[in-house]
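Novice: curious how this folds, go ahead:
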Amino acid sequence: MMARDFLHQTVRIALERDAWIVTHDPLYLRVSDVDLMVDLAAERIVGAEKMGQKIAVEVKSFLGASAITELHNALGQTMVYRSALRRLHPERMLYLAISEDIYQEFFLNAFIQEVISDYQVKLLIVSHSRQEIALWKE
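Specialist: Predicted coordinates:
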């Protein structure tokens, strides 16, 4: 069993409070002989036609000694998961969930913003103290 990220339960609660239904915790993916686990998958019914939005969420707390090293790891993991989702669940959009604190302290740096843009990483920013979504960043 994989170790859950410090922020995992906060992200799950925040999604549920925002009317998302968590469908997988974790979402298991198998591509060829490679097994992967994305932290969460959720969906939400939109409108009268019952057309749903589906997402996958990788949760990262950035609690290591170096935020840039944590970013290296998160980006690599995000790229691999995105590739697997494209093959197995193309309807799911992948988000990297982070705390509001790390977003303000690290992710608002101009260079980090460029990196996130270059790699087209979608962010889900969560308030840990309020256990709610602070911002969706496409």
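
Novice: hey, let's count contacts and neighbours off CA atoms from now on
Specialist: Noted.

Novice: so Q53 is in which element?
Specialist: strand 51-59 (DSSP states H and E).

Novice: give me the helices and strands touching the longest helix that the chain contains, please.
Specialist: If you go by DSSP state H, the chain has its longest helix at helix 67-88. Judged by 3 or more C-alpha pairs under 8 Å, 6 or more residues apart in numbering; DSSP states H and E, helix 67-88 is in contact with strand 27-31, strand 92-99.

Novice: pretty sure R92 sits against K54.
Specialist: Yes. Contact criterion C-alpha atoms under 8 Å: R92 and K54 qualify, at 4.8 Å.

Novice: tell me the contacts of R30?
Specialist: 36, 84 (C-alpha atoms under 8 Å, 6 or more residues apart in numbering).

Novice: any idea how far L36 is from it?
Specialist: Computed as C-alpha to C-alpha, to the nearest Å, the R30 to L36 distance reads 6 Å.

Novice: one more to put side by side:
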Amino acid sequence: MPRRDTTHNIIKQAIIKDGWSITDDPYVISYGERFLFVDLGVRRSHFPTQPKGSIIGARRDRTRIAIEIKEFRGLSAIADLEQAIG
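Specialist: As a prediction, the model looks like this:
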């Protein structure tokens, strides 16, 4: 499992304060024999049902999202962005 960014818990608490519920930390997507790790899966607290098997890891009302947390602390923000998105 990849190392967490230093801001992971700060962002997680901000998401919770905004009314989301964390469903997965991390949200794991299986792709054949490979596994992809998305930092957080969440859903809106007052909308309790989430479909099983959904590839989306977060939900707010009827909107679902997966949240990937990235920090750009290198000498070049462009190089960091390139590294983050591959």
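
Novice: give me the TM-score for this pair.
Specialist: The TM-score (TM-score structural alignment, normalised by the length of the second structure) is 0.74; 74 aligned residues with a C-alpha RMSD of 2.1 Å.

Novice: related to what we said a few turns ago, export the helices and strands packed on helix 67-88 of the first structure as CSV, with columns for distance to S127 of the first structure.
Specialist: Shown next, in CSV, are these (distance: least, C-alpha to C-alpha, whole Å):
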stretch, distance to S127 of the first structure
strand 27-31, 23
strand 92-99, 6
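
Novice: deepest of the ones you listed, which one?
Specialist: Highest mean neighbour count among these (mean count of other C-alpha atoms under 10 Å): strand 92-99, with a mean of 22.

Novice: in the second structure, what stretch matches that strand?
Specialist: Counting by TM-score structural alignment, strand 92-99 of the first structure lines up with no residues of the second structure.

Novice: my guess is I22 of the second structure is in a helix, correct?
Specialist: No. Per DSSP: H, G, I helix; E, B strand; the rest coil, I22 of the second structure lies outside any helix segment and is strand.

Novice: right, and the secondary structure at the closest residue to it other than its chain neighbours would be what?
Specialist: Using C-alpha to C-alpha, 6 or more residues apart in numbering and skipping the chain neighbours, the partner closest in space to I22 of the second structure is V42 (4.1 Å). Following three-state DSSP, the label given to V42 of the second structure is strand.

Novice: doesn't R59 make contact with V42 of the second structure?
Specialist: Yes. At 5.8 Å, V42 of the second structure counts as touching R59 under the criterion of C-alpha under 8 Å.

Novice: so what would you say the end-to-end distance of stretch 30-43 of the first structure is?
Specialist: Terminal-residue distance, stretch 30-43 of the first structure (C-alpha to C-alpha): 20 Å.

Novice: so how far is that stretch off the chain centroid?
Specialist: Chain-centre distance of stretch 30-43 of the first structure: 13 Å, with C-alpha atoms, centre = their mean, to the nearest Å.
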